[in-house]
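In: just need the structure, nothing else, for what follows:
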Amino acid sequence: MHLLPMTDAHFAWLLGQSGVDDAPHLPEGGIASRDILDLLRGVAAEVGGEAAWLMVVEGEAVGIVSIKKRDAQGRWDIGYGVAPEREGRGHATAAVAALKRIARAHGARGLTAETLLDSGASPSVLRRNGFVCIGQFDHPEDGMVDQWVVEWTA
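Out: The predicted structure follows:
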């Protein structure tokens, strides 16, 4: 698993708006819907800096992991998704592990994530990466979600 830092040019490429030099291959059907890609592009621009990464395995982009926001405690709130054609192969688990290393190297104090109550494999991805569910809250857009956190000392 290699995390390739995404620029706006990568989002444009995924949306079919332009090409990118040395772009990885894409699975049939792509890695996310246009709506999701547009949303992630906007969030990455808002967060600024390195905020989204392509999950690349053997020259193929299989998903995206990203920072949704950075909080006042020095934690990064993250999200991730894997192409439907590539789910169930451990890619999300490996990507979150790699993002933990990047976060530590950039001085983050931990990561947070939210999962829908019926979110399939996501709770396992987070548990395998040391996250603990600290409760639930009513998200304004998604309804009830579980809140997850993993923290470390500097």
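In: from now on I want contacts and neighbour counts done on CA atoms only, so please keep to that.
Out: Will do.
In: now the residue most central in space within the chain: which helix or strand?
Out: Against the mean C-alpha coordinate of the chain, by Cα atoms, centre = their mean, the closest residue is Val65 at 2.0 Å. For Val65, the element it lies in under DSSP states H and E is strand 60-70.
In: next, the second sequence, to be compared with the first:
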Amino acid sequence: MKLVAASDADFAWMIRGDGTSEHGLALPPGGVDEVPHLEMLRGVARRLRSDGIPLWMIVAGDEVVGLCSYKDAPTPDGRVEIGYGIAATRRRRGHATEAVAALLDAARTDPDVRTVLADTAVDNVASQRVLVKNGFRRSGTRTDPVDGELVVWRIDLSAEPSA
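Out: Predicted structure coming up:
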């Protein structure tokens, strides 16, 4: 598994859902996600790029199996929230666990990041397992006006032992 920064051209390709990308990558059956969600993420990617932050394609072999990123630039106190999603036809294969590990590796090398946060739906046990496997601890709940009740997860990188 590797992470490849997604360009605007990559999003156009994922939205079209055809052929091979400029990187020589393929899409899984059914694509990476629904078109409206990809269009929303394309806007997020543009905003993140303006801050020098990539939104990454999660690549297994020569196939884009998902997307992941910071949701925004780190806050002044060093917090950053991550988001990730795996194509429906490529779930339950460890891709999300590997992608979150790669996001954490990137966060550990970023001097502006001390704490990484993530949210999961209360009933999304698979995503909760991904976070636990990567060292996150449940830190509470919150209610989102769109997504409803969410579990909040965190990992404090400043509390990790030095290498």
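In: TM-score for these two?
Out: The TM-score (TM-score structural alignment, normalised by the length of the first structure) is 0.91; 154 aligned residues with a Cα RMSD of 1.9 Å.
In: quick check: nearest residue in space to the residue nearest to the centre of the first structure, chain neighbours excluded?
Out: Excluding the flanking residues, the one nearest Val65 of the first structure by Cα to Cα, 6 or more residues apart in numbering is Tyr80, at 4.1 Å.
In: quick check: the one you found touching Ala94?
Out: No. Proximity of Tyr80 of the first structure to Ala94 does not meet the contact threshold set by Cα atoms under 8 Å, at 11.2 Å.
In: before we move on, back to that, list the contacts of the strand holding Val65 of the first structure.
Out: 24-27, 31-32, 40, 43-44, 47, 51-56, 76-83, 86, 91-92, 95-96, 99 (Cα atoms under 8 Å, 6 or more residues apart in numbering).
In: ok, stretch 102-109 of the second structure next?
Out: So stretch 102-109 of the second structure is contacted by Leu3, Cys68, Ser69, Ile82, Val113, Arg114, Val116, Leu157 (Cα under 8 Å, 6+ apart).
In: tell me the one of these nearest Gly140 of the second structure?
Out: Nearest to Gly140 of the second structure among the contacts of stretch 102-109 of the second structure is Val116, at 14.2 Å by Cα to Cα.
In: where does stretch 50-58 of the first structure end up in the second structure?
Out: Per TM-score structural alignment, the counterpart of stretch 50-58 of the first structure in the second structure is residues 53-61.
In: how far off centre is that stretch?
Out: Centroid separation for stretch 53-61 of the second structure versus its chain: 8 Å, with Cα atoms, centre = their mean, to the nearest Å.
In: list the buried residues in it.
Out: With burial defined by 16 or more other Cα atoms under 10 Å, the residues of stretch 53-61 of the second structure counted as buried are Ile53, Pro54, Leu55, Trp56, Met57, Ile58, Val59.
In: name the nearest residue to the third one, ignoring sequence neighbours.
Out: The reference is to Leu55 of the second structure. Per Cα to Cα, 6+ apart, closest to Leu55 of the second structure is Ser69, 4.8 Å.
In: before we move on, what about the fourth one?
Out: Residue nearest to Trp56 of the second structure in three dimensions, not counting chain neighbours: Ala5, with 4.3 Å by Cα to Cα, 6+ apart.
In: Arg93 of the second structure - how many residues pack around it?
Out: By other Cα atoms under 10 Å, 10 other residues sit near Arg93 of the second structure.
In: how about it, what's its partner in the first structure?
Out: By TM-score structural alignment, Arg93 of the second structure lines up with Arg89.
In: isn't there a strand covering that match?
Out: No. Arg89 of the first structure is assigned coil when assessed by DSSP: H, G, I helix; E, B strand; the rest coil, not a strand.
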